[in-house]
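Novice: I need the structure of the sequence given here:
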Amino acid sequence: MLTKLMKHVSALEKKVLELHEELEENNRASANLLRLGVVVKAEANTVDIQTGDNLVKRIPFFVLAAGRVSHYRRPSVNEQCLLMNLGSGDNLNNAVALMGLPSTHFQSPTVKENEVMTDYGNGMSELYNLDDGSLICRYPGGMKIYGDTWQDGDYQATGEVTDHTRSMQADREIYNEHEHPGILPGPAKTKPTEQQQ
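Specialist: Presented below is the predicted three-dimensional model:
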């Protein structure tokens, strides 16, 4: 009877050790499921991420859209991310990087609840105010539109307005100084227009 009891205890001990080992493996896997990381290298569609002592190379990163509508932004070196391990265990090579976590290195461009802002760097930004519906765009390098434009409302410019021929100011100068030869008999010309453009 004692021998039978010892065999049973030995079998239970073996099972407990197996369960302990399985629990340890599950703990390691869950610890690597989600991790914070920092971009150390960015390529066209992959990044190298430093997470703790681990360097994970050439893993894909999330973009805003990648279907019929697509969007691309290459992550920045030192940008913080969330590393999601799609595999199991300690191997992070099956992970993907979810970008866009603000950090002390790359802070949020605004923290006001009524503002949506994209800061592209180098002075270029777009700021939309949710309360009054205004949009302020700063494009220090200019903006080109390929296509027809239509506007319902006033248009104001602090600089020149120019078409394919000349500026509006050049047209004003021509109009304001133009003469009408040949209208009056003889060599006389009419005076410049009284109404300025």
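Novice: drop to CA atoms for contacts and neighbour counts, all remaining ones
Specialist: Noted.
Novice: Contacts only, for the residue nearest the centre of the chain.
Specialist: What sits nearest the mean C-alpha location of the chain, by C-alpha atoms, centre = their mean, is Arg73, with 5.7 Å. Applying C-alpha atoms under 8 Å, 6 or more residues apart in numbering, we find Arg73 in contact with Val63.
Novice: what kind of secondary structure is it in?
Specialist: Here Arg73 is recorded as coil under DSSP: H, G, I helix; E, B strand; the rest coil.
Novice: Now do it against Thr46, distance only.
Specialist: Arg73 is 12 Å from Thr46, where distance means C-alpha to C-alpha, to the nearest Å.
Novice: And for the longest strand along the chain, what's in contact with it?
Specialist: Ranked by number of residues, the top strand in the chain under DSSP state E is strand 34-42. Residues from elsewhere that reach strand 34-42, judged by C-alpha under 8 Å, 6+ apart: 47-52, 74-85.
Novice: Name the single longest helix found in the protein.
Specialist: Across the chain, the helix with the greatest residue count (assigned by DSSP state H) is helix 2-31.
Novice: I'd like to know how many residues surround the closest residue to Asn78 other than its chain neighbours.
Specialist: Once flanking residues are discounted, Asn78 sits nearest to Val39: 5.0 Å by C-alpha to C-alpha, 6 or more residues apart in numbering. Applying other C-alpha atoms under 10 Å, we find 21 residues neighbouring Val39.
Novice: this one as well, want them side by side:
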Amino acid sequence: MSLADEIADLRRRVANMIRRGVVSEVRMGSPVTVRVAIGNITTPFLPWIQTQSGRHMQVSNPPAPGDAVTVLSESGDLRNGQVWPGQNIDASPVPAPSEKHHTIRFDDGTVVRYDREAKSLTITLSEGGTYRITGKGTLDGPVEITDTLTVQGKTQINADTKVKGNIGASEEITDKTGSMSGIRKIYNSHNHPGDSGGTTDNPNQKM
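Specialist: A predicted model of the protein is given here:
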């Protein structure tokens, strides 16, 4: 190889050590691999770098075609490249920057935002979105529910309870002395000694 060829090869390798491009194809697997379009070049499938993959924590953030990325290649050989996410482009802009807000936004409209100044965490699900938390937990602080609450399991309350609205039950209601149906039965069939002897009739108005 002539000196001119060696210099040209070195220049090519240096230029290919850091290249910016766009994901053209995604292959889900372990690990995830992608092909990247860089100008008129399309790389082979290269490993997608996750933001965290260690012993204590692993993060999965799947790429999509059209994502702007950076390819880092050892020795300037694109066949040895690794694909890093995170370029800010007009096609997929990051949420509006703020000194106090940390925001994650998903393409379906779901937003997770933490306000350091207000010490407030807000999770806004897209229309029709649901959430599920599995495992034992504790809510240590005041909680306000502004819509319907449905509990499928048993409920135990260990403190005084105030209710401003009506209470309805399709089954039995009991306290430490008896049940509502038992009290109703006693009331509806009870009588008293009459003023002129005998006993009074049962109540006219039933419970």
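Novice: where does the TM-score land?
Specialist: Scored by TM-score structural alignment, normalised by the length of structure 1, the superposition of the two chains gives a TM-score of 0.75; 171 aligned residues with a C-alpha RMSD of 3.0 Å.
Novice: Pull out the buried residues from the longest helix of structure 1.
Specialist: With burial defined by 16 or more other C-alpha atoms under 10 Å, the residues of helix 2-31 of structure 1 counted as buried are Ala29.
Novice: repeat for stretch 176-196 of structure 1
Specialist: With the criterion 16+ other C-alpha under 10 Å, stretch 176-196 of structure 1 contains no buried residue.
Novice: next one: stretch 109-125 of structure 1
Specialist: Those would be Glu115, Met117, Ser125, for stretch 109-125 of structure 1 by 16+ other C-alpha under 10 Å.
Novice: Of those, just say which sits nearest to Pro60 of structure 1.
Specialist: Taking C-alpha to C-alpha as the measure, Pro60 of structure 1 lies nearest Met117 of the buried residues of stretch 109-125 of structure 1, at 25.8 Å.
Novice: Now check Glu115 of structure 1 against structure 2: what is it aligned to?
Specialist: The equivalent of Glu115 of structure 1 in structure 2 is His101 (alignment by TM-score structural alignment).
Novice: now stretch 28-35 of structure 1: how far from the chain's centre is it?
Specialist: 27 Å (C-alpha atoms, centre = their mean, to the nearest Å).
Novice: Please enumerate the strands of structure 1.
Specialist: Under DSSP E, structure 1 gives strands at 34-42, 46-51, 54-60, 80-85, 95-101, 115-121, 124-129, 135-138.
Novice: from what I can see Arg116 of structure 2 touches Thr103, true?
Specialist: No. Checked against C-alpha atoms under 8 Å, the pair Arg116 of structure 2 and Thr103 is beyond contact range at 11.1 Å.
Novice: mind checking what the residue nearest to the centre of structure 1 lines up with in structure 2?
Specialist: Arg73 of structure 1 maps onto Asn61 in structure 2, by TM-score structural alignment.
Novice: now the strands of structure 1 as a markdown table including distance to Tyr175 of structure 1?
Specialist: Formatted as a markdown table, these follow (distance: least, C-alpha to C-alpha, whole Å):
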| stretch | distance to Tyr175 of structure 1 |
| --- | --- |
| strand 34-42 | 57 |
| strand 46-51 | 60 |
| strand 54-60 | 61 |
| strand 80-85 | 60 |
| strand 95-101 | 55 |
| strand 115-121 | 43 |
| strand 124-129 | 38 |
| strand 135-138 | 34 |
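Novice: coming back round to it: taking their axis directions, the longest helix of structure 1 and strand 80-85 sit at what angle?
Specialist: For helix 2-31 of structure 1 against strand 80-85, the angle by axes from the mean of the first three to the mean of the last three C-alpha atoms, to 10 degrees is 140 degrees.
Novice: What count of nearby residues applies to Lys144 of structure 1?
Specialist: 6.
Novice: what residues are up against it?
Specialist: Not one residue lies near Lys144 of structure 1 by C-alpha under 8 Å, 6+ apart.
Novice: Superpose on structure 2 and give me the mean offset of the longest strand of structure 1.
Specialist: Strand 34-42 of structure 1 differs from its equivalent in structure 2 by a mean of 0.6 Å after superposition (mean C-alpha distance after the TM-score superposition for structure 1).
Novice: List the buried residues for stretch 88-96 of structure 1?
Specialist: Buried-residue list, stretch 88-96 of structure 1, by 16+ other C-alpha under 10 Å: Ser88, Gly89, Leu92, Asn93, Ala95, Val96.
Novice: Could you check how far the residue nearest to Asn78 of structure 1 is from Glu21 of structure 1?
Specialist: 33 Å.
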